[in-house]
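**Q** Give the three-dimensional model of this entry:
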Amino acid sequence: MSPLLDINLDKIRYNTAQVREKCRQQGIAVLGVTKGFSAMPQIVSAMLAGGADGLADSRMENIIELRNSGFTQPITLLRIPELSDVENVVRYADISVNSEITVMEALAETAQKTEKSHQVILMVDVGDLREGILKEHVLETAKQISRLKGVRLLGLGTNMGCFGGVLPSTDNLGLLVELGFRIENQLGFKLEVISGGGTSTLLLVENRKVPAGINQLRIGEGILLGTDTTNQRKISWLWDDAFVLSAEVIELKSKPSVPMGDIGRDAFGNVPEFVDIGIRKRAILALGKQDVYIEGIVPVDGNLKILGASSDHLIVDVTDTEQDIKVGDNISFQLTYSGLVSASHSRYVAKKFREVQ
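**A** This next block holds a predicted model:
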């Protein structure tokens, strides 16, 4: 039996509804980010059932599949469009985030040729140093966009926590709002969206510290896992076990804790290190690095310890558990965001959906 990713759609729906309600109270719309689970339609439907105001993904392949699956909701492309792919962007995505005027000119030209209109969110770098233009270039870039035919400047956005680890704050989000005001005053039209980041901004929402004017968040991790990695916390009012990965025990034996013989490199080129703690009871599971990002899974039973993994095998120390683990049993794991991304995308991991009640 393949490793299994058990997906509770009802908990995803609940989490979406909880996030949307807290945000709605402060005038903030919620986009359900679908990239973390490869945009599987069952999960997308659960997000929408929970009240997500729109969808967002960083991969055009996912967006195309969503359209082909019949989803008609507004979809935002979260990764800056590739110049070589502007035709698909205009055809399948309603909105895209942008920072390069060359790309926006190509989007405009394509939109005119196909008699479509495409909306863009100008990304501003407020400190995390991933995508976005610097604040001193925002007004001039907005002017350039306003002169293009075929695209419309929908608003401003920013990203935090994904590269530099910079946390959202009233100061950096306030700067985004202020830049929006400047554009409106200089260019004489209203920006519809000021997009203030993702799950890491939920802490400000909880504490009611989001600056007035921020009216959109793009939420993936919080809805899916009930966690906020950037702020190093579990979100107490959300389910954290909507996704559970399990794999079968294929060997169970007591062995020394240190290998015998000269130590070279493992199958992935690393030199392993071991501490001698005596004979330990070890389970080998039918799960490996080809299946999931091992550093992104955590045993549900806190008395189990992952010792390591090869391409096809996961070695777990089961000495201290109270469970009577046998060959053929399954061991369960919760996932971090990186673990979820890899398990969702893996064709070696089966998926089981619990239907929304």
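**Q** Could you use CA atoms for every contact and neighbour count after this?
**A** Noted.
**Q** quick one: furthest residue from the center of this protein?
**A** G261 (42.7 Å; CA atoms, centre = their mean).
**Q** and it, what helix or strand is that in?
**A** Using DSSP states H and E, G261 sits within no helix or strand.
**Q** show me what contacts it?
**A** With contact set as CA atoms under 8 Å, 6 or more residues apart in numbering, G261 has no partners.
**Q** got it, and R233?
**A** Residues near R233 by CA under 8 Å, 6+ apart: T227.
**Q** can you check the one 3 residues further on too?
**A** Shown in contact with S236 (CA under 8 Å, 6+ apart): G226.
**Q** For the longest strand along the chain, buried residues please.
**A** In the chain, taking DSSP state E as the definition, the longest strand is strand 243-256. In terms of neighbour count (16 or more other CA atoms under 10 Å), strand 243-256 has its buried residues at 243-250, 252.
**Q** cool, and stretch 322-338?
**A** Quick answer for stretch 322-338 (16+ other CA under 10 Å): 330-338.
**Q** just stretch 70-88 next, same as before
**A** 71, 75-78, 80-81, 86-88.
**Q** Any idea how many residues pack against L187?
**A** 13 (other CA atoms under 10 Å).
**Q** er, G264 I mean
**A** 10.
**Q** Tell me the secondary structure at it.
**A** coil (DSSP: H, G, I helix; E, B strand; the rest coil).
**Q** Once you drop chain neighbours, what's closest to it?
**A** Distance criterion CA to CA, 6 or more residues apart in numbering; nearest residue to G264, sequence neighbours excluded, is V271 at 6.2 Å.
**Q** how many other residues sit next to T170?
**A** Close neighbours of T170, defined as other CA under 10 Å, add up to 13.
**Q** If you could redo that for S257, that was the one I meant.
**A** As a burial measure, S257 scores 17 neighbours (other CA under 10 Å).
**Q** Could you also give me the structure for this next sequence, so I can compare it with the first?
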Amino acid sequence: MVQPCIVTDTVKLRHNLEYLSKKLQKNGIAIAAVTKVFSAHPKLVSIYNEIEEIAFLADSRITNLKSYPNNLTKEKMLLRIPMLSEAEEVVRFADISLNSEIETIRRLDQKASELGKVHQIILMLDLGDLREGIFSSSQLMEYIEEILKMEAVSLVGLGVNLTCYGAIIPEPVTLQKLVDYKQEVKKRFSYDLKLISGGNSSSLYLLDQAEGIPEGINLLRIGEAFVLGVETAFGRRIAEMYQNVFTLKAEIIEYKDKPSLPIGNSGQDAFGEKPVFEDKGEMRRGILAIGRQDISHQNMIPRDSRLQIIGSSSDHTIIDFTNAKEDYQIGGMVEFDVTYGGLLSCFTSQYVDKKFI
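**A** This is a model prediction of the structure:
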């Protein structure tokens, strides 16, 4: 191996997919499985496609949707609201997209008509997280009135995003607003919306609460829970799922005893930051062949709890091996768990090899 690698245990991943998708199905909730964290790697997309309970494969990037294998049986969903400039590609490569701007929806209608297709959309509502979504109920009804007159766009549902930006917890009273809007649309327009999407992995904690997820919420967009085995409202582990599906491995390229404090006058580092160091005396310092161009060291958790990450530059990560110095050597490998952001970085970086077991 000539570079760091991210190793996927496909048996554990499949277990996570099957366990959670079956649990959600029992609660009457369909799944849009998010593939962006592993850059829609074809091998993993194919595994997701085999899970019967998954209804949609979802991604934020058209590039990833275009890379999906040709033999998929699931509908494809675009998660990030479309750019005007990519409307034609959205219609070509996504069966359904999330939207919040009427001008963009008009463009989708135009392009879908030109291509002889009908494009499905979910209107996103902003219920307090202050990322994407229609904020006022009057504007929502104005949009719906216009959309229902379109010939090549089909309004199939309403959705919300929570916790990703404003970190707002998806409480039942918040999600109930989506269900109430569905009823208002039915009353006002005699139109029945079939999908009510109550957020992402942060809504999963409600399955174990007395109130539960409000009746009428029938779609969740699940990414992090599948790959890391956690709900994301509070970061709690899901006991029946694996948290170690992915392992990051990096090689030791230097292994020496050195002081813990840099010597000389301190200025800015290569990233314009002014680092602060603690004097711990002499330590066994190791350098790994992985750096910020691949992943932030803050998103790496050593499997060996005796090791401590000191810092990183663009191509190097520096580790304090003092408490385990006899167990490692030049050319040896160090293993890490990674956060969701770290996993995203590893699969995005061309310098991190992707391996599967």
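**Q** Tell me which two of the buried residues of stretch 70-88 of structure 1 sit farthest apart.
**A** F71 and I80 (21.9 Å; CA to CA).
**Q** now the helices: where do they sit in the stretch 1-150 of structure 1?
**A** 9-24, 41-49, 60-68, 86-92, 101-113, 138-146 (DSSP state H, counting those that start in this stretch).
**Q** Map F353 of structure 1 across to structure 2 for me.
**A** By TM-score structural alignment, F353 of structure 1 lines up with F356 in structure 2.
**Q** Determine the number of other residues adjacent to the residue nearest to its match when sequence neighbours are not counted.
**A** Among residues not flanking F356 of structure 2 along the chain, T8 sits closest, at 4.8 Å (CA to CA, 6+ apart). Residues lying near T8 of structure 2 (other CA under 10 Å) number 19.
**Q** Make sure T8 of structure 2 is actually in contact with Q243.
**A** No. Counting by CA atoms under 8 Å, T8 of structure 2 stays clear of Q243, with 11.7 Å between them.
**Q** that older thread, and K281 of structure 1, which of the helices of the stretch 1-150 of structure 1 is closest to it?
**A** helix 9-24 (34.9 Å).
**Q** residues making contact with the closest one?
**A** Helix 9-24 of structure 1 is touched from outside by 29-30, 32, 42-43, 46-52, 205-206, 222-224, 226, 237-239, 242, 353-357, with contacts defined as CA under 8 Å, 6+ apart.
**Q** ok, now with 7 Å
**A** Identification of contacts with helix 9-24 of structure 1 by CA atoms under 7 Å, 6 or more residues apart in numbering yields 29-30, 43, 46-47, 49-52, 205, 223-224, 238-239, 242, 353-357.
**Q** In contact with the aligned residue in structure 2 for D57 of structure 1, which residues?
**A** Matched to structure 2 by TM-score structural alignment, D57 of structure 1 sits across from D59. By CA under 7 Å, 6+ apart, the contact list for D59 of structure 2 reads 34-36, 65, 77-79.
**Q** Can you tell me which of those residues is nearest D95 of structure 2?
**A** M77 (6.0 Å).
**Q** so who does the closest one touch?
**A** 56-59, 94-97.
**Q** so can I have JSON lines of the residues you listed showing distance to S137 of structure 2?
**A** Listed next are the contacts of M77 of structure 2 as JSON lines, based on distance: CA to CA, whole Å:
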{"residue": "F56", "distance to S137 of structure 2": "28"}
{"residue": "L57", "distance to S137 of structure 2": "29"}
{"residue": "A58", "distance to S137 of structure 2": "27"}
{"residue": "D59", "distance to S137 of structure 2": "27"}
{"residue": "A94", "distance to S137 of structure 2": "27"}
{"residue": "D95", "distance to S137 of structure 2": "26"}
{"residue": "I96", "distance to S137 of structure 2": "23"}
{"residue": "S97", "distance to S137 of structure 2": "21"}
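**Q** Could you narrow these to those that are also in contact in structure 1?
**A** Shared contacts between this structure and structure 1 among the contacts of M77 of structure 2 (both residues aligned by TM-score structural alignment, their matches' CA atoms under 7 Å) comprise 57-59, 94-97.
**Q** Closest one to S345 of structure 2 out of these, please.
**A** Nearest to S345 of structure 2 among the kept ones among the contacts of M77 of structure 2, counting by CA to CA, is D59 at 15.5 Å.
**Q** who touches I238 of structure 2 in this structure?
**A** Contact analysis of I238 of structure 2 by CA under 7 Å, 6+ apart lists 229-231.
**Q** 10 Å - rerun?
**A** 16, 20, 204-205, 225, 228-231 (CA atoms under 10 Å, 6 or more residues apart in numbering).
**Q** Repeat that for T170 of structure 1.
**A** Counting by CA under 10 Å, 6+ apart, T170 of structure 1 touches 176, 204, 209-212.
**Q** By neighbour count, sort out the buried ones in those.
**A** Neighbour counting with 16+ other CA under 10 Å marks 176, 210-211 as buried within the contacts of T170 of structure 1.
**Q** wait, the residue nearest to F356 of structure 2 sits on L44?
**A** Yes. Using CA atoms under 10 Å, T8 of structure 2 is in contact with L44, at 9.1 Å.
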